[in-house]
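S.K.: this one's structure only:
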């Protein structure tokens, strides 16, 4: 019995061992099938190292995980070979002309080198070179700079000149009433300042002893001519000369022909003389007073015709070139804001005020109804410009150095060229181009200063490179021609 039990246990133990051995053999076979084939083709997939899955500068020779539990990415040998081949091909196809300073300084080198800070010089390739004076910028950089362009087009430019001024009396319509003899005012018919008068209207009646004496002399000469009509020629000539002298004196005193005819007709000297208004208008000044004595040349009335009035506008000196005689001017006054007024430029005064830097411009306009008064303030607006369209570009397109004006022309996508132009008038954000640009050409209107700065930098680098090449050539030539020194035997 005991021996049977032992045989059963041995049999069971053998079965368990056989099962374990079979499982182990099956597992080993599966692993062998999963292992990569050690053929020459699979050798290319050899893992060189493992790199950080987040792209950080961290590698490992064996598989590992980062702090977040992510597996490092394997880098295979065939990937490195492919990248190197592509890079070598690209480098071979792109010819390096020279190396430039990484900080943008005017320093170049024909071979790779580093600056004082250990930074590698940047290679400049042949396909990056453009014609002299041009600058090439990548599309990505153009977008980052915010470059904006616009075509040069024909447009009508109009400048608006604005100024303020005061109304003044038309000096050509101003009259002063005076007497050329001494006398007294017997009767004053116009006795208020501001009173309207008409041409030929009686102003006052005056008495003058000199005037009465001159009339009597003239009458005596006339009567003597009549009484001596049968006299000798010599006597008649003397009387005529006396009469003419008296008549001339009366006319010099502004005695009218009508008054002289009445004197001749009545044959009697009048003790008073009426003075009349010489023009239509208003009495601006009146010194005449009833019964006063006046002297020759003393102003008694000042009369102004206000049917036409002047506006003296103060125009700034920078706007004077836009103002011309004959131009139409729009005028507005605070007293009549809804009334449209207009006049014409009649005269531009030849002097400038040193305090305000303005010049007086005279504008003549009709004063219908007399609503405009002397010394009233007014604003004027004058439109000046070309009658036809002119070539113009936005003001922002022009880089003004003070001595010349430059625009940047877009020749192609990312390719620009600075060009000097001559400019004319400015209006509403645009400038007239007189020379240097054609219709339809595209100019940079935004970020042009940045492109111009790069253009100047490249020009400086190119100039420096040329000088350096010449200097190296000179040094090489000098070394070749220098006499050799024999040091043998030392």
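M.R.: Nice, I can see it. Fair warning: this is a prediction, and the values are worked out from it, not measured in the lab.
S.K.: going forward, measure contacts and count neighbours with C-alpha atoms only.
M.R.: Noted.
S.K.: can you tell me how far residue 204 is from residue 292?
M.R.: Remark: distance between residue 204 and residue 292 (CA to CA, to the nearest Å) = 12 Å.
S.K.: let's bring in a second one:
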């Protein structure tokens, strides 16, 4: 009993000490630390949970994603504030097998030597084909050319012709010679008759000295080359100007290739083709395109392109089959900007890629619309929308787009999400200080602007020939302009405008009718407006920025004009005065 009493006393003592400690801990006033808020500290340390595939899901506690059912993970810091940007975790990147690569610099891009195969054949150069014809009428008494493929040299005798007309002319000459003292004019007239019949002076001199009439006359080869298309035999009667056979100079040939309708936009004059012939498999040849047939073959749906090739050693033969690589932009031209097909969500000319923001700590991708050009091998040429050095998704792009779609962010199927305005918008272009624009640069821009205005005025009237001439004039001016190196910090911006303008002018030159020219004029005008806004009006007259809301498929389009009155280049006489003046650019 006594022992139990001791246990009770000890227990009560421990309980009392516990109450005292609790009272001191919970009821005493905590010391205040200046400048430190425990509530804020708790909030800062609060973890936000998100889905690796659907970053728009954010919850204060762990759980499952309400969209896909995956476990939520802690949200990492440093996310993009762009509403069109999609953030993904490293785990999601791994699961979706997403890969990226930088867009190559023009001329340094590994794909700038992209090529595609075309088939063709060797043909004679039609400019090197000579039609052998007689200059007299008669009967072929002998023929030195006995088979096709025979080689003849210029001046070689190829036939003897019995020509009654020449015999009669010789006799008239000899009769006139007898009367030269009485009537010298008659002799000169007879001499002229022989000369007009293409009788050589040496033959006439021999006739005058010997007095003997020659009954057969030699026909000499007019060119050196190989005889083809032989059309006469011994005993045939021939007329003056009748083609006896053709003489082919095979030292220069044509390499002719067929380009199908879908590939026509890939070729232009000056492109280089490297080819090999089936009959000469161990040699490579090169030619440069100097002619593109303007007519499409209705049966094959192809056009023919050709280039000249020197036939050294005569190894190439007409009708040989050849296979060529068209080197897009090789040798003399800057390589095009190319991206892999796997990077593109193809929706036509205006397609979609995803660009990675490399400044972010976590993977962040932005939807980007790009303008595609030619399809070359496993790549597309990019005309607009990307810059060299930007990182794009090349593998797993569908996974990125699907995540954006599920997050109600901008995607291939959902393009209505607003994106931040680009700094390149004309209203936000920061003008260059006029004192930093050299007189040479201002003069170059004035030449471009003048020819652009002429082009615009001719598009207003809509007459094809003047428009074509204006394009040629503007192209000639652009051909003389080189990249600038005299404006220090502004060289890059100037050269970018120049390159962009040349590119869109080249696209415009590829069109063949007024409708096509007007379509391409939209982009050309946009480039020049930005150029002039940034570097200033180069002339002394006002330049007006005018706008038609109905042009460009109701998306609207701008143009520059020296006339304040609206003269619409996109519709011409159909809606001549449709538009408004949006801005006036004065001389700086």
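M.R.: Structure received. None of the values given here were measured: they were computed from a predicted structure.
S.K.: hmm, back to that, residue 204 and residue 292 of the first structure: which has the busier surroundings?
M.R.: residue 204 (22 against 12; other CA atoms under 10 Å).
S.K.: what do we get in the second structure for that one?
M.R.: Alignment note (TM-score structural alignment): residue 204 of the first structure maps to residue 159 of the second structure.
S.K.: which of the three states applies to that match?
M.R.: Under the three-state scheme (DSSP: H, G, I helix; E, B strand; the rest coil), residue 159 of the second structure adopts strand.
S.K.: hmm, residue 140 and it touching each other?
M.R.: Yes - using CA atoms under 8 Å, residue 159 of the second structure is in contact with residue 140, at 6.9 Å.
S.K.: so what sits against both of those two?
M.R.: Residues touching both residue 159 of the second structure and residue 140 (CA atoms under 8 Å, 6 or more residues apart in numbering): there are none.
S.K.: rewinding a little: which neighbours do residue 204 and residue 292 of the first structure share?
M.R.: residue 185.
S.K.: host element of residue 165 of the second structure?
M.R.: Secondary structure from DSSP states H and E places residue 165 of the second structure in helix 164-178.
S.K.: do residue 288 of the first structure as well
M.R.: Under DSSP H and E, no helix or strand contains residue 288 of the first structure.
S.K.: tell me who's in contact with it.
M.R.: With CA under 8 Å, 6+ apart, residue 288 of the first structure has these contacts: 185, 188, 191, 300, 301.
S.K.: now do the contacts for the residue mapped onto the second one from the second structure.
M.R.: Following TM-score structural alignment, the counterpart assigned to residue 188 of the first structure within the second structure is residue 143. Contacts for residue 143 of the second structure (CA under 8 Å, 6+ apart) come out as 158, 159, 160, 233, 234.
S.K.: please apply the same query to residue 197 of the second structure.
M.R.: So residue 197 of the second structure contacts 135, 136, 166 (CA under 8 Å, 6+ apart).
S.K.: so which of these hold up in the first structure?
M.R.: Compared against the first structure with both residues aligned by TM-score structural alignment, their matches' CA atoms under 8 Å, those retain 135, 136.
S.K.: how near is residue 520 of the second structure to residue 446 of the second structure?
M.R.: 21 Å.
S.K.: who's in contact with stretch 344-353 of the first structure?
M.R.: Contacts for stretch 344-353 of the first structure (CA under 8 Å, 6+ apart): 317, 324-329, 358-365.
S.K.: restricted to strands, list these.
M.R.: 328, 329, 358, 359, 360, 361, 362, 363, 364, 365 (DSSP state E).
S.K.: please verify my assumption that the second one contacts residue 342.
M.R.: Yes - checked against CA under 8 Å, the pair residue 329 of the first structure and residue 342 is within contact range at 5.5 Å.
S.K.: the two: which is more packed in?
M.R.: Applying other CA under 10 Å to residue 329 of the first structure and residue 342 shows that residue 329 carries more neighbours, namely 19 against 16.
S.K.: which position in the second structure pairs with residue 225 of the first structure?
M.R.: In the second structure, the residue matched to residue 225 of the first structure (TM-score structural alignment) is residue 180.
S.K.: how many other residues sit next to its match?
M.R.: A total of 14 residues lie near residue 180 of the second structure under the criterion other CA under 10 Å.
S.K.: verify the stated contact: residue 174 of the second structure with residue 211.
M.R.: Yes - counting by CA under 8 Å, residue 174 of the second structure touches residue 211, with 6.6 Å between them.
S.K.: which ones are touching the most centrally placed residue in the first structure?
M.R.: Residue closest to the average C-alpha location in the first structure (CA atoms, centre = their mean): residue 426, at 5.3 Å. With contact taken as CA under 8 Å, 6+ apart, residue 426 of the first structure is in contact with 157, 159, 432.
S.K.: need the counterpart of the second one in the second structure.
M.R.: Meaning residue 159 of the first structure. Aligned partner of residue 159 of the first structure by TM-score structural alignment: residue 114.
S.K.: many thanks, have a good one.
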